[in-house]
Structure formats: structure tokens, C-alpha cells
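In: fold the stuff below for me.
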Amino acid sequence: MNPIRPSYQALDLARQVLRIEGEAVLALTSRLDDTFLCALELILNSRGRVIVSGIGKSGHVGRKIAATLASTGTPAFFVHPAEASHGDLGMITGEDVVIAISNSGESDELLNILPAIKRQGAKLIAMTGNSASTLARDADAHLDAGVAQEACPLNLAPTASTTAALAMGDAIAVALLDARGFDAEDFARSHPGGSLGRRQLKIIRVREVMRTGEAIPVVPPEANVAACVCEITRGTIGMTVVVSTERQVLGIFTDGDLRRAVLKHPDLHGLVARDIMTAKPRVMHPDKLVDEAVEMMERFKINQIPVVDDDGILVGALNMHDLFQAKAI
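Out: Okay, here's the model as predicted:
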């Protein structure tokens, strides 16, 4: 059997798919208005949960939206509309908000459970591509997620429409996250099983793992190179902090600074910390999460961070090994 080799036409088609789907998502921005705010208000003022429902591809999108809501501070779960007709409607209470997703707005499975949802007293948010549909008309708030065309060359397979619905769901989740004041600590509590959760099963602050007092290697700006090297060796974190008499951080002197100084100044005699330190280094506040320290180290490719208070006074020091010991990495 001869292998099938895709042609460059496949690349053109793939690029067209991404362009169509990207344009479909961008088109949603102009449709976000007071109706979107109304939908958020329904959820924020609800004493129950958010129930997401949809059939087919909309169902797959709905499951993801429910998962995103739940992980960002809005209790939510997915109910299959066909199963709802056979008992799962008992999961929905009058205090809940139902998000029903259907591109046509005429999905029989959703319309069949609509009267029961209304009788229960739950609020209904419809997300459809047809503002004149039955689902849109009967909803307490309708979110228009319609698209000009599907990315499928046949204009049949749900592609751009499902991408748009997914993006609209993310917009709802993030807007609710912000409105609730949901922060990194809250996120960590709802993700105990992932890498973030493993780092923050206990929410750890920098002050809990930083080195303090005599364990912080420090030198004055007038210290000679030999004194700097001795302090780096004593501190065992690969740097010494250069501080003023008021313990303001002026810079840091690291193993890397020493190597660069040797290359630039074959004779180090007469040089002091001020001459060869890294001025204005990255610093961290003791009340920050250790995860933020990890992110800073990875982003700027550094291994040590001085820790300063609100006045810029040195109160601690942190290196990558400390974070390993705290199981922050």
C-alpha cells in the first residue's frame, strides 16, 4: 500500500481553518454587552451551582466550560440533556443557573428539558448561534456565539462554532473569577493533584523558606573581592548581597560575577564589590508565594533572590535549593 503524502494544499487549508476560527472568536468581542453582564449577575447572585448542558459537540464544549468554571471559583458541573430526561434533572435545583449550549438553539434534547428547568425555578442562560431560536427566546439571558461560517470546507462540521462557544465560556469563567476576587491561593486549593497543587498543598510564603539573620551572606560595597568570595562560600547559596549601612540592597555578587570580573580584569587588585556587583538585582517580597519566586527564577534564568520588605530593606535570601527543599519545584 502506497503511503499517503499530504500536499502543500493541506497547509493552506490548515491555515485557513485557523484564520476562520480566529476571526470567529474575535467577532464575539463586539457582541459582549449588557446581556453578558446580566448572565454574570445571574450566576454571581445565585445561591446554587452552575449546570452546563449541551448535546453532541456542544456537550463536549459544555464539559470543558463546567470544568473551567469549577476550577476558577464557580461551582459547576455538566448534565447531559438526554440523561436529564431520565432522572438527572434531580441534580438541578431552583437555586441553580443552567447554561444551555446549542449552535442552532433548537436541539430537541435541550428543548425537552426546558419546561422542567423553568418549573424548577432555575435561571437559564442560553449560548447559541441563533438569537431567534426557541432556546434564545426562552432564556433569561442569551449569549450570541454565532459564527459567519464553519472552518470545515463543507461548512458542516462544528469547528468555528465550537471554538467560539468554548471561548465564550472562558470569557464567562474569567470574568467571574475577577468578580469573585479569586486569586492564586484559591486556584491552588482547587488543584491539589497537579504540579501547582503539589507545590501548594500547603500555601507557602517566601518568608517560610527564606534564609534570615546570619544565614544571609552580605558585604558592604567597599568589600574587596577576597571578602566577597569568602562570604559567598560561607553563605552556600552562590551569592552575597551587597548592602548599604541601612541594609538597603545595592546589588548582588555571584559566582558568575566573579568569572566575568576575572575575564574583564585579569588583575582584581583594588576592585571592590561596588565595581563588579550586579546592580539593582531582582528581589522578592517575603509575603509572596514561593510559586512566584519559582516563576521569577525561571523567567529571568537566575538562581538566587534577595528578599526585601516594603522599604527595600534586606530581610532574607532565597536560592533554588531552598525551593527544592520546600518542594516548591
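
In: from here on, contacts and neighbour counts on C-alpha atoms
Out: Fine.

In: for the protein, just list every one of the strands.
Out: Secondary structure of the chain by DSSP state E: the strands cover 50-54, 76-78, 97-102, 123-128, 141-144, 218-219, 239-243, 249-254, 278-279, 304-308, 314-319.

In: which stretch among these comes nearest E185?
Out: Each of the strands of the chain was scored for nearness to E185 using CA to CA, and the closest is strand 76-78 (19.4 Å).

In: which strands and helices lie in contact with that closest one?
Out: For strand 76-78, the packing partners by 3 or more CA pairs under 8 Å, 6 or more residues apart in numbering; DSSP states H and E come out as strand 50-54, helix 57-71.

In: hey, which of those is tucked in deepest?
Out: For those, the largest average neighbour count (mean count of other CA atoms under 10 Å) is found in strand 50-54, namely a mean of 26.

In: who's in contact with that strand?
Out: With contact meaning CA atoms under 8 Å, 6 or more residues apart in numbering, strand 50-54 is reached by 43, 59-63, 65-66, 74-81, 92, 96-102, 110.

In: run the chain-centre distance for stretch 159-169.
Out: 19 Å (CA atoms, centre = their mean, to the nearest Å).

In: here's the other one to compare against:
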Amino acid sequence: MTETTLDANRLLAAAAEVLDTEAKAIAALADRLDDTLVESCRRIIDCPGHLIVLGIGKSGHIGHKIAATLASTGTPAFFVHPAEASHGDLGMIRREDLILAISNSGETEELVRLLPVIKRLGVTLIAMTGNPDSSLARHADLHLDTSVDQEACPLGLAPTASTSAQLAMGDALAIALLDARGFTAEDFARSHPGGKLGRKLLLHISDLMHQGDELPRVPADANLAQAIVEMTRSRLGLCALVDDEGRAVGVITDGDIRRHVEEIRDLASFPASRIMSRSPQTIDRNELAATAVELMQQKRIQGLLVTDEDGRLVGALNFQDLLQAGVV
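Out: You can find the predicted model right below:
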């Protein structure tokens, strides 16, 4: 096997030229944005069904991504492979749906073959092509022009600038729709419950807090031995002292015990209230878990007591709980 000698300068120059070519291709799309995009958005928003994305080859890969972006930003969408559509998957498309067909040439055989069927269904067809005079563009109800002056591939063969333009136009369409729908970060989180953003925006304190028998608490007049037993049992590194109405009057942490260890002679006779922190930091159970992270970092503490709407103690959590939940 012959060893290839790499010219670093030539490699970097080639890579930079690709980026420059693709950047120019994407920038040129802005001058073509007109009422066609606006009407496309209007029809998609008014569509009672789904937006079906079609594409084959590299345009198919781009179509998959565009469909995923649309679906995650408030527009019900999914991808259908044109070849599979001709063999049964066309049944996935209903009259109330809308089709976005992607092809750089606009003459992709598998797509053009579907045009008569699409017309019979009466489904609105939006074409995204690099050729406004192509069969796909001419038969579409609306056409989004993604033509490029040249591909970034020096051979002019591999779809590069053209697929970048398609992807950018798809993102432009998705974000325009997001804005028109008033789609929020909370909406995004609901469709991404497994992601970090979803956990930050959807998880509440009540979802994570230790409560019931897991809540470390003792009466306000308890001795330190009782408090330590509760702290050890719960493994939260803290114990709340509560009054007769169930409100926290103080909290003891591992650190409090270490700081006062020289004063303590008999745990069973030493009042826990003597070393407790009064007016402990609390958080409402309905707050977002992300708020607890901010509060702990701001106050430089490792745990929080959780209260209900009436200020009564209902739970506790520490920083480890937030780490395990993926909020941090």
C-alpha cells in the first residue's frame, strides 16, 4: 500500500474553500425569500394533518433532518421514502396532509413518478429544488428555490453546497413556523423530556424531593442524638426541626455538628436547637428543580427544605438528587 504524503496547507485551503462556497450558497438564499415562504408557512399552519417530507439520496438524508426539526419545533411532520411510497407507504399520506418534496434537480424519478398520485389525492405540494423549471417545481403548488451557483465539491459531483442550502432552507421554514405558532422553550421541552433542557423545564421540586418517611425531621425540642439518627437514616446530610404546626424552625447539617463538636459532651442531653441554623432556606414544592440548583449555588448550600403553599414542611432534597436527575 502506497503511503500518501499530506500537504497541510493544501488541506486547509481546500477545507476553507468548501466552507466559503457553502456559506455563500446559504447567504444567497436570503435574497430569494418572498411571499412563497409566507404562503408555505400559512398552508402548513392551516394543514389539519401532517407535513410529509419526501426526498431520496442525499436529499433524503436532509429530508429526515428537516422532518425531525419540524416535529420538535411544533409542526407535526415525518419522513416518507419516495421509493417505499410507490410500494405501499403512500397509504401513510392522507388528503388532509401536506407534502414537502426535496430534490436538487427537481427531476428525481421516484418523486416525479408520484406527482400524478399526489395530484389525485388533492394534497398541497411544496417543492424545494435547485431548478425552478424542473418537473417537480412546475407541478408544485409552491416552490422554494434552493439553487446554488456551484457545488463545494471540486468535481462538481458530490452534493455539498446544494444539500447545505436545502438544510438551511428547511431550518428557516421550521423556525419561521415556530415563531408564527408562538412555540416556547417549555413546548420544546415537552417534546424532549429525555434531554437536559426537558429535565430543567419540566421537573419540579415535588418530582424529586424526599417526603413522608424519607423526610428527616424531629420535634423542635429533640436532642442531638435524635437528630443524628434521622440524618443517618435519610442520608441527606441534614435534619429539620419542626414546631407543632409542621413548620421548620431550623435545620442541622453535617457541617453544624462538625463545627460544634467540642461543645458536645452528651448527645442525648444536648438540645439539637442549640446548633441549628434558624430561618432555614426553603423552597416551594411547585418550583422548578432548576430553581433549586440556582438557589443552592447562590447560597452555597448542599440541601433545601421543601414547603407547601402554607409554609409547612413537606420534603427535602440535596444537590446529589439534582445531579442524579440530570438537572445540573
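
In: before we move on, back to that, save the helices and strands packed on strand 76-78 of structure 1 as CSV, and put in distance to Q325 of structure 1 too.
Out: Putting those into CSV (distance: least, CA to CA, whole Å) gives the following:
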stretch, distance to Q325 of structure 1
strand 50-54, 40
helix 57-71, 28
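
In: for the ones you listed, which one sits closest to A157 of structure 1?
Out: helix 57-71 (9.5 Å).

In: tilt between that closest one and strand 97-102?
Out: Using axes from the mean of the first three to the mean of the last three CA atoms, to 10 degrees, one finds that helix 57-71 of structure 1 and strand 97-102 are set 150 degrees apart in direction.

In: which ones are touching the closest residue to V17 of structure 1 other than its chain neighbours?
Out: Take V17 of structure 1 and drop its neighbours on the chain: the residue closest to it by CA to CA, 6 or more residues apart in numbering is A151, 5.0 Å away. When contacts are counted by CA under 8 Å, 6+ apart, A151 of structure 1 is found next to Q16, V17, L18, I20, E21, A157, T159, A160.

In: how about the last one, what's its match in structure 2?
Out: Structural alignment places A160 of structure 1 opposite A161 in structure 2 (criterion: TM-score structural alignment).

In: burial measure for its match, as a count.
Out: Here the number of neighbours of A161 of structure 2 (other CA atoms under 10 Å) works out to 27.

In: cool, and T29 of structure 1?
Out: When counting by other CA under 10 Å, one arrives at 11 neighbours for T29 of structure 1.

In: got it, and the one 3 residues further on?
Out: Residue crowding around L32 of structure 1 was assessed by other CA under 10 Å; the count is 15.

In: same question, S164 of structure 2
Out: Neighbours of S164 of structure 2 under the rule other CA under 10 Å: 21.

In: measure the closest residue to it other than its chain neighbours to V148 of structure 2 for me?
Out: Nearest residue to S164 of structure 2, sequence neighbours excluded (CA to CA, 6+ apart): E22, at 6.6 Å. Spatial separation of E22 of structure 2 from V148 of structure 2 under the definition CA to CA, to the nearest Å is 9 Å.

In: give me the common contacts of these two.
Out: Taking CA under 8 Å, 6+ apart as the contact rule, the neighbours common to E22 of structure 2 and V148 are A161, A165.

In: distance check, the residue lying closest to Q200 of structure 1 once chain neighbours are set aside against R198 of structure 1.
Out: The shortest distance from Q200 of structure 1 to any residue other than its chain neighbours is 6.1 Å, reached at A188 (CA to CA, 6+ apart). A188 of structure 1 sits at a distance of 9 Å from R198 of structure 1 (criterion: CA to CA).

In: neighbour count for those two, which is higher?
Out: Counting neighbours by other CA under 10 Å for A188 of structure 1 and for R198 shows that A188 has the greater number, 22 against 15.

In: enumerate every residue touching that one.
Out: Contact analysis of A188 of structure 1 by CA under 8 Å, 6+ apart lists L196, G197, Q200, L201, I203.

In: quick one: which of these is most hemmed in?
Out: Q200 (25 neighbours).
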